[in-house]
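S.K.: Return atomic coordinates for the entry below.
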Amino acid sequence: MTKPITTRRLKLRALRDSDAPELARLAGDWDVARMTARIPYPYSAALAREWMDTLGDDEFVRVIEFQGALIGAVGYVAGTDRSAEIGYWIGKPWWGQGFATEAASALVRHCFTRAGFKRLTCCHFDDNPASARVISKLGFTAAGQTTAWCDARHAEFSARTYQLSRPMTAVFWRRSA
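M.R.: Alright, predicted model coming up:
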């Protein structure tokens, strides 16, 4: 078992089989699923377990816990060029409390200091201004416009892409990594 990533308020820990029902309940909310690329709607515990069982070696996923409760997930898919694409979601009951920014910031720190990535990318659908604010707070810069598939909405939608290069000071970020 790998050591959890911790922040002031959160713990980012490895997935457990017992997480499937809560993952399905939170990520299966239409308002959450429709803003992600890979979460179908409706979303069941069986689908969550299937997703967990099929994660590839290039995928790193951690659930986000606040005061012992699972509230979302963060992760990345590694590229072949020392880069990774990050993603995150927070369950609707915890929106607006800074948890996405805090968890994603810890993931970025982990990517640059522990995983050794040189560059990170991410994207959000154009109709997701909350994610745009998180990405901006993390220091990502706009990279372009694209279309991305949304499993929940069964269609491609316009999306904005971003990138972030590892800062020279990343070696000093080890405080909470």
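S.K.: rest of the way, CA atoms for contacts and neighbours
M.R.: Will do.
S.K.: For this protein, which residue occupies the most central location?
M.R.: With distances taken as Cα atoms, centre = their mean, Tyr88 lies nearest the centre of the chain, 2.1 Å away.
S.K.: Now do it against Glu156, distance only.
M.R.: 19 Å (Cα to Cα, to the nearest Å).
S.K.: rewinding a little: residue contacts, the residue nearest to the centre of the chain?
M.R.: Residues near Tyr88 by Cα atoms under 8 Å, 6 or more residues apart in numbering: 72-75, 100, 104.
S.K.: ok, now with 6 Å
M.R.: Residues near Tyr88 by Cα atoms under 6 Å, 6 or more residues apart in numbering: 73-74.
S.K.: Report the secondary structure element holding it.
M.R.: Here Tyr88 sits within strand 83-90, counting by DSSP states H and E.
S.K.: next SSE after that strand?
M.R.: Per DSSP H and E, the first helix or strand lying C-terminal to strand 83-90 is helix 99-113.
S.K.: Show me which residues of that following helix are buried.
M.R.: 99-113 (16 or more other Cα atoms under 10 Å).
S.K.: Now do it against strand 83-90, angle only.
M.R.: Orientation check (axes from the mean of the first three to the mean of the last three Cα atoms, to 10 degrees): helix 99-113 against strand 83-90 gives 160 degrees.
S.K.: just checking, what packs against the helix or strand that helix 99-113 is followed by?
M.R.: Going down the chain from helix 99-113, the next helix or strand is strand 119-125, by DSSP H and E. Packing contacts for strand 119-125, counted by 3 or more Cα pairs under 6 Å, 6 or more residues apart in numbering; DSSP states H and E, involve strand 83-90, strand 155-165.
S.K.: Sequence B follows; please return its structure for comparison with A:
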Amino acid sequence: MTMRSRLTTNRLFLSPFTLDDVDELHAILADPRTNTIGSGPFTAIAQTEKWIRNRMAAERDHGLRWYAVRQKATDVLIGNCGLFRGRADAEIGYLIHRPWQGRGFASEAVAAVLDECRSAGIGPVWAIIRPHNTFSIRIAERAGLRLARIESDERGPLHYFVTSRANT
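M.R.: Model (predicted):
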């Protein structure tokens, strides 16, 4: 169960984060219009370094890879997409920098990562999304995930989407 380190789509390159990416990634994670999940935008570069180190550890410990998403035409880091151990064994997450949103890049990155999961024998894959995040829900549904259940935590309802048995 090993995910390839580099994925390519029509418009994107996906590769593992390194600490060399910290400045570009921090610009994304510190943007309050982009980073609206979890505890919100990062305020210190040390948070971004820790985020990258956590993703490297998840890959080492669980075989779950997180990718830097770069636009091919410009080689600009426009977001991230990958797997982590969250509320479910393999949970997909994705974030595209605000200036690049609305162009289908998240859907393209998610499709590439889910295809890689199928090839690596990883599944089922979950996406856990707050109901107000309609854009993320549409991305998950476009990628073939289906709503499996609704739960709540201290911050409110969570929609659990999962890949179908045929897709894993």
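S.K.: quick one on the thing from earlier: can you tell me what the residue nearest to the centre of structure 1 aligns to in structure 2?
M.R.: Using TM-score structural alignment, the partner of Tyr88 of structure 1 in structure 2 is Tyr94.
S.K.: what's the offset of the biggest helix by length in structure 2 from the middle of its chain?
M.R.: Secondary structure assigned by DSSP state H gives helix 45-62 as the longest helix of structure 2. Distance of helix 45-62 of structure 2 from its chain centroid, counting by Cα atoms, centre = their mean, to the nearest Å, is 14 Å.
S.K.: One more: stretch 141-161 of structure 1?
M.R.: 15 Å.
S.K.: Structure 2: matching residues for stretch 126-138 of structure 1?
M.R.: So stretch 126-138 of structure 1 is aligned with residues 131-143, judged by TM-score structural alignment.
S.K.: Would you mark the buried spots in the matching stretch?
M.R.: 136-137, 139-141, 143.
S.K.: Can you tell me which of the residues you listed end up in strands?
M.R.: Members of these lying in strands (criterion: DSSP state E): none.
S.K.: and stretch 112-122 of structure 1, how far out from the chain's middle?
M.R.: 14 Å.
S.K.: meant to ask about stretch 45-65 of structure 1
M.R.: 12 Å.
S.K.: Return the set of buried residues in that stretch.
M.R.: Neighbour-count burial for stretch 45-65 of structure 1 [16+ other Cα under 10 Å]: 45, 47-49, 52, 60-65.
S.K.: how many neighbours does the residue nearest to Ala100 of structure 1 when sequence neighbours are not counted have?
M.R.: Nearest residue to Ala100 of structure 1, sequence neighbours excluded (Cα to Cα, 6 or more residues apart in numbering): Ile90, at 6.2 Å. Per other Cα atoms under 10 Å, the neighbour tally for Ile90 of structure 1 reads 22.
S.K.: doesn't Gly72 make contact with Ile90 of structure 1?
M.R.: Yes. Counting by Cα atoms under 6 Å, Ile90 of structure 1 touches Gly72, with 4.2 Å between them.
S.K.: how about the alignment partner in structure 1 of Ile52 of structure 2, what does it touch?
M.R.: Per TM-score structural alignment, the equivalent position to Ile52 of structure 2 in structure 1 is Met52. Met52 of structure 1 makes no contacts at all, as judged by Cα under 6 Å, 6+ apart.
S.K.: Quick check: Met52 of structure 1 vs Ala24 of structure 1, distance?
M.R.: Distance from Met52 of structure 1 to Ala24 of structure 1, by Cα to Cα: 11 Å.
S.K.: Equivalent analysis for Ser131 of structure 1, please.
M.R.: 21 Å.
S.K.: With Ala69 of structure 1 instead?
M.R.: In terms of Cα to Cα, Ala69 of structure 1 sits 14 Å off from Ala24 of structure 1.
S.K.: Between those two, point out the one with more neighbours.
M.R.: Ala24 (22 against 12).
S.K.: just checking, what residue in structure 2 corresponds to the more buried one?
M.R.: Per TM-score structural alignment, Ala24 of structure 1 is aligned with His26.
S.K.: Let me know the secondary structure of its match.
M.R.: helix (DSSP: H, G, I helix; E, B strand; the rest coil).
S.K.: go on, Ala142 of structure 1?
M.R.: Under three-state DSSP, Ala142 of structure 1 comes out as strand.
S.K.: That one touches Tyr162, doesn't it?
M.R.: Yes. The criterion here is Cα under 6 Å, and Ala142 of structure 1 meets it with Tyr162 at 4.5 Å.
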